[in-house]
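> quick one, fold the following:
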Amino acid sequence: MINQTDIVVIGAGAVGLAITKYLSKLNKDVLLIEKNNNIGEETSSRNSEVVHAGIYYPTNSLKAKLCIKGKKLLYDYCKEKKIFYKKCGKLIISQEKSDKTKLDIIENQAKKNGLTDLKRLTSKEMYKIEPEIECLEAIYSPSTGFFDSTHFMQSLREDIENSHGSISLNSKVIGGTINKNYIDLIIDKSGKITNLKTKYLINAGGLYSTNIIKKFINFPKEFIPNIFYTKGTYFNYLGKNPFKHLIYPLPEKSGLGIHITLDKYNKIKFGPDTELTNIVEYEVNEYKLEKFYKSIKTFWPNVVKENILPGYCGIRPKLYKENIKENDFVIQGPINHRIQRLVNLFAIESPGLTSSLAIGKYIRNLLFK
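Just a heads-up that it's a prediction; the model follows:
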C-alpha cells in the first residue's frame, strides 16, 4: 500500500463507491479502502434493491432531496451501462376506510417533495392491474422500480479503476490523527500495519462509521452520534409470481411494513420487518415465517404458506428507533465539526442505495466547489 495520497474514502459499499467514482475524476489520486475481501458485502447487498421515488421523507431533508436526485441519476446510469432495471411502479395500499387520511398524508408529503406523478386508485382500478391484491384504495407511484445492485456496484468499481482511483480490500482503519494539513491513518492491511497520509478523508463506513471516527485521537466526541442498528429479515417465495408492481402496505412506526418486491428473475421477496439489534449478524430467524405469512395474507389471500422460505437479512444504521422527521442522513463536513478536508457520513440507511450517486456528487461539491 502507498504511504501518501490525495483522498481516502473509507467503505466500499454503494455510497463509498459512488463518492470515489466522482472524486476520481478530479485529477487527484483517490484510494478507496474496504475492510472486507470484496466490495458491497454488507448493507448495500442486503436489501430490496428498490429504486425509491422519494415519497415519505420530510420536506427539504437530505433523504428527500438526495433520493429524488439519485433516482434519476441511477436510472440514467443503469441505462448507460446496460445494468438491469425495471421501472415497474409501486402500489401503497389501504384496507380500512379509516386509512384514507393516512393515504392523504402520504400523497401530500410526496407533492411537497416535488413528486407530481402519483395517482390515487380505487379498489376497482386496483383489481384491473393487480387482481390478487385485496384493498380499498391505493397510491400508485410510477417512478418506483428495482435494479441489479450487484452489477451496479461492479460497474462503479470499473469506473474507479479506469480513472484516478484505486481500491484496497482487506484494509481496516484501526486509528488516526488529524493534523493541520493532512490526516494520518493507521491501517491493518491483511495483518500488516501501515501508516497512510491523506489530504482529504471521507468516512463512508456504513454500519461502522461511528466506530471508525472514534478511533481518531483528536476528533471531538460531541460530533459522534449514537447509532441504532435495525435488522431486517427477508423471505423468498417459490410459487408463481402474479404481480407486475411492488406492493407496499401503509408505513409503520419503524419501517415501511412487510412488503412484496420483485427481482430481475421475476421472483417474489417478502420483507423486511424491523428488529432492533446490538450486534451485526445475518442469521435468518425462521420462527418469523408465521408473522410474515399472516402479514402478507391480509392483502394477498392466495399466498401459500408452504412456498415461503427463509431468505436473508440486512442491517441498517439509524439515528432514531422510529421513523420520525429527524431520522435523516447525517453528512458532516467542515461547517459542522470545523475540521477541514474531513467528511463523515452517519446513518446512511434507506434510501441510501437509491441516493448513492447523488450523495457522491454532494460530497464532491462539498469538498471541491
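> contacts, neighbours, all on C-alpha from now
Will do.
> and the contacts of the helix ranked longest in the chain?
Criterion DSSP state H: the longest helix present in the chain is helix 62-81. With Cα atoms under 8 Å, 6 or more residues apart in numbering as the contact definition, helix 62-81 has outside contacts at 51-58, 84-85, 113, 152, 155, 328-329, 351-352, 354-359.
> could I get the full set of strands for the stretch 51-200 of the chain?
Assigned by DSSP state E, counting those that start in this stretch, the stretch 51-200 of the chain shows strands spanning 85-86, 90-94, 119-122, 137-141, 145-147, 165-168, 171-178, 183-189, 192-203.
> show me what the first one is packed against.
Counting contacts by 3 or more Cα pairs under 8 Å, 6 or more residues apart in numbering; DSSP states H and E, the secondary-structure elements packed against strand 85-86 are strand 145-147.
> check which helices and strands the strand it packs on sits against.
Using 3+ Cα pairs under 8 Å, 6+ apart: strand 145-147 touches strand 50-51, strand 85-86.
> and this one, so I can compare the two:
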Amino acid sequence: MTDIDCLIIGAGVVGLACAVQMSRVGNSVMLVEQERGIGEHTSSRNSEVIHAGIYYPPGSLKARLCVEGRDLLYSWCQEHGVNHRRIGKLLVAVTDAEIPALEAIQVNARQSGVCSLEMISQSRLHELEPAVAGVKALLSPQTGIIDSHGYMESLLAEAQRYGADLALDTRVHSLAPTAQGWLVEGMSCGERFFVHARYVINAAGLFASQLAGRIEGLDETYVPATHWCQGRYFGYSGRAPFKHLVYPMPEANTAGLGIHATLDLGGQVRFGPDVAWTDVLDYQVDDSLCDSFAYAIGRYFPAIDKNRLIAGYSGIRPKLNASGQSAVDFNIQGPKVHGLPGLVNLFGIESPGLTASLAIALHVSQLLD
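Predicted coordinates:
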C-alpha cells in the first residue's frame, strides 16, 4: 500500500497540468497513465492551436478557462522555452449571407472578454492572404500555434521537479472512499497495486466516464455519457499558401468549426478536422476522404490543388453531446456537486482543453481546497 496526497488518472495535457498545480503547493503526487507514453490520445492529436476564446458562450467554463488559460499558456511557453508562435487567425465569411454570423461571433467574443478581434474588409483580407476567398473576415491576433508535445514534456519536467511521480502502463480498476480519502486498486506493468490517496483527479479524457462508472459511491446521475468524435486531417505538400490560420464559418448543426487551415511550426499547412462520430478507437485516415476535403477547403481556398492533399493523422474528441445535438460545456465536478470529498471528475475536456489546461488545473485545485 502506497500513501500519497493526490492521485491523478490520465497523463494527457490536463492531467499533466494538474500534476504541476498540485505538486507545487506541496502535495505528494502520483500521475498514472494506461498507455506507454504521455498524451497519446486527444492531447497529441489535434490542431495544436492556442485559441483566443471567441466561440464559446459567455460565462461558460469553456469561455472563461480558455481566456484565462490562453494568457497563462503564452507566459508558460516563454518561461519554459516551449516552441510557439502568435501567428494570428482569420475567420472568413465567404459570402454576404455569412456576414451576420461573423458579426455575431465578434459580439460573442467581446462578451467573453476577447476584445482584440478586428473586422476587416475584402480588400484587407486579400492583402493579408491573397489566396483566400471571402467578403469579410475577423482577424484574431491572439490566436497562435504550439508544439503540443514540447508543452507536455515541459509540464512533466516541472511536475517531477516538485516531486511528482509518473507511472505508465498503469490502469485503475476501482476506487472506493475511505475515512481519509480514496483506496485505489489497479494494474501497473502487469502487477496489481493499491494506493491510498487523499485526493483523486479523474483526468482520463476519452475514458473519464468509463472510469467514473467504477467509482464506488458515485451516483450514476453524475456520470454523463461521453461520445467519441473523430476528426481527420490532411497535409498539403509544397509551399504553404497562407501565413495565418484560416477558418471558415462554423458549420451549422455539426460538432466542429469546419475544415480549417493551420500551420505547424515548420511552416507546413494541414487541413482539418472534419467530424465523424465513432465507437471505435481508430486513428486511420482514408485517402477516399480527399474529394470531400477538397470541396470544403475550396470554398475559401479556390486554388486548392487536390493532388497536393496527403492523408495525415486523426484525433478523437470526448464530447458530451451526441451527433446532431448542440455543443456542451466542460463538466468539471468537485465535492460540492457529487458529495464525495477529495474527488474531482473532468468530463468532456475537448477543445479548447489544450489552451485552457493551466486554467483548468487551477480550477481543479480550488475545487479541492
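> quick revisit: tell me roughly how far the longest helix of structure 1 lies from structure 2 on average.
Superposing on structure 2 and averaging over aligned pairs (mean Cα distance after the TM-score superposition for structure 1), helix 62-81 of structure 1 comes out at 0.5 Å.
> what is the distance between that helix and the centre of its chain?
Here the centre of helix 62-81 of structure 1 is set off from its chain's centre by 12 Å, with Cα atoms, centre = their mean, to the nearest Å.
> circling back: deepest-packed of the helices and strands packed on strand 145-147 of structure 1, please.
Comparing these by mean neighbour count (mean count of other Cα atoms under 10 Å), strand 50-51 ranks first with a mean of 26.
> mean deviation, that one versus structure 2?
Mean deviation for strand 50-51 of structure 1: 0.3 Å (mean Cα distance after the TM-score superposition for structure 1).
> and that strand, what does it pack onto?
Packing partners of strand 50-51 of structure 1 (3+ Cα pairs under 8 Å, 6+ apart): strand 145-147, helix 352-367.
> try it again with 6 Å
Secondary-structure packing of strand 50-51 of structure 1 (3 or more Cα pairs under 6 Å, 6 or more residues apart in numbering; DSSP states H and E): strand 145-147.
> is Leu309 of structure 1 in contact with Asn236, as I believe?
Yes: using Cα atoms under 6 Å, Leu309 of structure 1 makes contact with Asn236 at a distance of 5.2 Å.
> so for these two, which residue has more residues nearby?
It is Asn236, of Leu309 of structure 1 and Asn236, that has more neighbours when counted by other Cα atoms under 10 Å, with 19 against 16.
> quick revisit: Pro225 of structure 1: which of the helices and strands packed on strand 145-147 of structure 1 is closest?
strand 50-51 (27.4 Å; Cα to Cα).
> for the closest one, which outside residues touch it?
The contact list for strand 50-51 of structure 1 (Cα atoms under 6 Å, 6 or more residues apart in numbering) reads 144-146, 354.
> buried subset of these?
The neighbour-count criterion (16 or more other Cα atoms under 10 Å) marks 144-146, 354 among those as buried.
> re the thing from before, make a markdown table from the strands of the stretch 51-200 of structure 1 and add distance to Ile247 of structure 1 to it.
Output for these, formatted as a markdown table (distance: least, Cα to Cα, whole Å):
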| stretch | distance to Ile247 of structure 1 |
| --- | --- |
| strand 85-86 | 15 |
| strand 90-94 | 5 |
| strand 119-122 | 13 |
| strand 137-141 | 10 |
| strand 145-147 | 11 |
| strand 165-168 | 38 |
| strand 171-178 | 39 |
| strand 183-189 | 44 |
| strand 192-203 | 35 |
